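Undergrad: Mind looking at a prediction? Sequence and model below.
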Amino acid sequence: MGFFSKRSKKQQDKKQEDFTLDIYKDLDKNISNLKVMLEEPNDLVIREFTAGHTDHKCALVFIDGLVDKNLINNNILKNLQVMAEWKDLPVTNANLFNDIKQELVSISDVSTGENLDDVSNALLYGSAILYINGVRKAIIADVKGWETRSIDQPPSETIIRGPREGFIENFRTNMVLIRRYIRDPNLRFNTYDVGRRSKKKLALTYVDGIIHPDLLKEVKRRLSSIDMDSAPESGYIEQWIEDSFLSPFPQMLNTERPDAVAEALLEGKFAIILDGTPFVLIAPATIGNTLQAPEDYYERWWIGTGLRMLRYLAAFLAMFLPALYIALVSYHQGMIPTKLAFSIAASREGVPFPSVVEAFLMGITMELLREASVRLPKAIGQTIGIIGGLVIGEAAVNAGVVSPIMVIVVALTAIASFSVPAYSVAISFRLLRFGVMLAAAILGLYGIILAYIMINIHIVNLKSIGVPYSSPFAPTFFQDWKDLVFRAPIPVLTKRPGYLLPDDKKSADKKGR
């Protein structure tokens, strides 16, 4: 192993000697330098030519598949080879470079590369590089043109009423989608390069004049501290800048919906867009935000309130229903109505396992079915989820392994967990459910109460980019309770959330609709 390590190090040292970060006057040396750095990949295209009928040698370099060839042919090569014949090109190299950049390269986004690092980064991000013999710098033309997915309805956040467009993997397209919802000159996009190797584009977006300056300063500090080779998905960014990586609760929300991002920005929050993923991060987040959905504001206030209260009930059932079953059956049978107690006792006759083992077996089986249905193709996955649950549940009851009431409890728990809008929060509830079940098996209802207190203590101490996760419950902001469990009528929501301490506190319509 040591031999190969040494050999690899020697090869790296030799490669470092073969190229430098300088751009030379000699065109052939620049092309050779670039080839050595990239080790001559098959998709590297180098087009050498002369400008017009002159002796000025040029070379256009790009990566095939990352660029729009029509732009290159019509806006660069055609201009330099055909239109240059009608123009007297200057003799001096400096004037030649400026004339070509300003008059003959008809691309909207054109810049200058001063060294090989500038050139290589732009080349690998879909730009074309124009070298001119005798000039110690290069022209960088933005001609990105790779294939992208079309804008469609977000598959993970379907709603009955509301916009049908969602983010895609294209960085610029996602920024445009947000600008379509917020036509405010104070909308800001601060860009960063993330990843020492990947150098992916990241944008921090917010509305200047609404977001609190200290919150903005803190998130910029955290983003500038990111040090990783690659960030293939926004989950990497979330885990790097979150307050507590030990917490089961997500401290940032993710969404594919531009309307949800626009709503959050107008409240005084910020969003993070990463190139290559349709999931945009929103922060700060609170426990109340995890049970809200955009559709709450598209329907009348009493419908939105009813749906939101239903989600709070679903969150409680998803976490505590199996534990309540274990506690009542194992310790507190006197709290069950007599007829129901007799019915449960009759259904459990012949079941060889105690209630806690029964609950864990069915809970783990349900999680396995859920995971299998996600990993399989869509049509097969839905079939496995439905048929598998029915068949396994019926077979388990007939075999006397579990009781029918246990199947009902697990089914209700699964349905309740699907009602939680935020997928990452639903996963947290599913994991915590097993801990609460264990507490119920040891101490009964006292164990459930103890687990509930511990969860609340954790939520109260948790923060999201410095903002208390339990806001506006604690610390208390009574003004924000109009849009918490209840959703007040839109004309009443005239102020932005107080727990965010926005600079502009008032809004005629907080939701920006």
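TA: Looks like it came in fine. Numbering: from 1, shown residues only.
Undergrad: contacts, neighbours, all on C-alpha from now
TA: Will do.
Undergrad: how about the helices in the stretch 301-450 of the chain?
TA: Ranges of helices within the stretch 301-450 of the chain are 301-330, 338-347, 355-375, 378-398, 404-418, 423-443, 445-461, based on DSSP state H, counting those that start in this stretch.
Undergrad: closest to Pro90 out of the ones you listed?
TA: Nearest to Pro90, of all the helices of the stretch 301-450 of the chain, is helix 423-443, at 61.5 Å by Cα to Cα.
Undergrad: adding another structure so you can compare the two:
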Amino acid sequence: MTIWSRLYRGIHSIHKASKSSASSSNEQPPVGSRSNHVSYNPSLKVRLDWIKAQFNDCFDVIYRQFVLTTGHSCAVIYIKGMINQDTIQEFIIKSLLNETAGLTHDNVYELLFEDNSLSVSQNQIITDLDKGLSAILDAGALLLIDGDIRMLTFAISAYPTRSISEAPNESVIRGPREAFIEDLDTNITFLRRRIKNKDLKIESMIIGQKSQTKIVLAYVNGICKPELIQEVKKRLSYIEVDGVLGTSYLEEVIEDNPYSPFPQLQYTERPDVACASMLEGRITIFADGTPTSLIAPVTLPILMQAAEDYYQRYTAATWIRWIRYFFLFVSLLLPSLYIAITTFHPEMIPSQLLITLAASREVVPFPAFLEAVMMELAFEALREASVRIPKSIGQSVSIIGALIIGTAAVQAGIVSAAMVIIVSLTGIASFIIPHYDLGLTIRLLRFPIMFFASLFGLYGVACGVILIYIHLINLKSFGLPYLSPITPFVKDEMKDTFVRAPWWSMLRRPLHLTRNDTRQKNNSRRWSQQTGEQE
């Protein structure tokens, strides 16, 4: 083959490739594609067909087409049930027909996109159809007009929401009664109403490739550490799931140790708890459609606090906290101590009580460990059943079921009366723990400690407690030690842990949560000193 023939073949192949590329560029992409060519096509029919292709088999998507007096064809697109149709008729269609009456052909575009004279104020001009789809799916309406690539989106959502009620899991005797609901805008309003300051920042992001769930981060600028804000954003940005239907989807992804049984973020249904946390330097996370918020970071002493501690006198709040910590250990260790003492250390029991226990256990065919496990599992089953069955009969079933099962088990000789008392006290103690997730963790850890007690007695109980303590001192929540300020010990920050000091004495915020630790510039009771000097 000569050099001329090679050159001819090369030129011929280049010519064929250029022709094929030109022909492929002239081909129109399918209607269902996300190509931008549709967005820049001023034809109403082309854009409307593309949107209908995206919402194929969606009967609840409404397309309302009408013609203006100037001859322009228009269409309003929205999802039935998420938009008030009277608003569409009165403030968009009717308003548009009235405003365009008597206008020339070119003045219609000026009226819509420059003068912005429609009655609906919350509107936005866009040119990207993908953004238009997002607006429709986000409970908005999309207005298209023939002859212009610009479109209008309207934020006029009116979907049904639950009325505001009390927090079912964080009830108080004193203090506000309102709780978060599933509507994100309402929850943000709760925060704005309590913290009327420009430093309250509300940032949003979208997570979930299919659900497109709006996630909101709320914090107080100047109090919350900037590195905490960046860390929360970074962890959330790594989430690539199809759907986020609640804050629990986020918790398992962003917590420091996903294998720890202890909760590393705090759940709350109460706006006052969320606001108080932000004023201490923490950050609150909301997910649209969820009536609870996540608070980060969290420590074990924080989880042992209740909202009512701050609505009653500090003396009563301190006493109740001591009771909580005492019954925390009762809930965790009481069955294990009973197993260890009755099995390995009966000499620790007074003689008269030992005779009574021996008599009650004489007809029981099972060891103390198996006896305790059976009763604990029965109690957990009753507790779970009371949650799942209708509320009208749930409480009666749990109480009557416990009485019947306990009495029948003792009479049948399956368990001893002492074990029924131990398990009942343990169950009551677990209800005193203010946060449900922490209480669930204590109920879970109770079983391995019971197992250690059945093998090694009190030494096994001590080993179980030491292992839990080692785990806790190594656990962190967004870099914050889980036992702060107990371990590491910070004397100045112990005013709101085992005790609840008076408000006027807590001049500073916890330094392990914020750098701006000034809560009060001066003692709020300094007036009493002035009164004493005058006398």
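TA: Here it is on my side, so go on. As the structure is a prediction and not an experimental result, all values here were calculated from the model.
Undergrad: out of the helices of the stretch 301-450 of structure 1, which comes closest to Thr148 of structure 1?
TA: helix 378-398 (21.8 Å).
Undergrad: other SSEs contacting that closest one?
TA: Applying 3 or more Cα pairs under 8 Å, 6 or more residues apart in numbering; DSSP states H and E, one finds that helix 378-398 of structure 1 contacts helix 355-375.
Undergrad: returning to that earlier point: could the helices of the stretch 301-450 of structure 1 be laid out in TSV, adding distance to Leu96 of structure 1 and mean neighbour count?
TA: Listed next are the helices of the stretch 301-450 of structure 1 as TSV, based on distance: least, Cα to Cα, whole Å; neighbours: other Cα atoms under 10 Å:
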stretch	distance to Leu96 of structure 1	mean neighbour count
helix 301-330	65	21
helix 338-347	90	13
helix 355-375	58	17
helix 378-398	58	15
helix 404-418	64	19
helix 423-443	56	20
helix 445-461	64	16
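Undergrad: Now distance to Lys57 of structure 1 too, for these, in JSON lines please.
TA: As requested, those are arranged in JSON lines below (distance: least, Cα to Cα, whole Å):
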{"stretch": "helix 301-330", "distance to Lys57 of structure 1": "67"}
{"stretch": "helix 338-347", "distance to Lys57 of structure 1": "88"}
{"stretch": "helix 355-375", "distance to Lys57 of structure 1": "54"}
{"stretch": "helix 378-398", "distance to Lys57 of structure 1": "55"}
{"stretch": "helix 404-418", "distance to Lys57 of structure 1": "64"}
{"stretch": "helix 423-443", "distance to Lys57 of structure 1": "57"}
{"stretch": "helix 445-461", "distance to Lys57 of structure 1": "66"}
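Undergrad: Out of these, the one nearest Asn30 of structure 1 is which?
TA: When the helices of the stretch 301-450 of structure 1 are ranked by proximity to Asn30 of structure 1 (Cα to Cα), helix 355-375 comes first, at 47.9 Å.
Undergrad: matching residues in structure 2 for the closest one?
TA: Alignment of helix 355-375 of structure 1 against structure 2: residues 368-388, by TM-score structural alignment.
Undergrad: And the contacts of the matching stretch?
TA: Here stretch 368-388 of structure 2 makes contact (Cα atoms under 8 Å, 6 or more residues apart in numbering) with 335, 339, 342-343, 394-395, 397-398, 401-402, 414-415, 419-420, 423, 427, 447, 450-451, 454.
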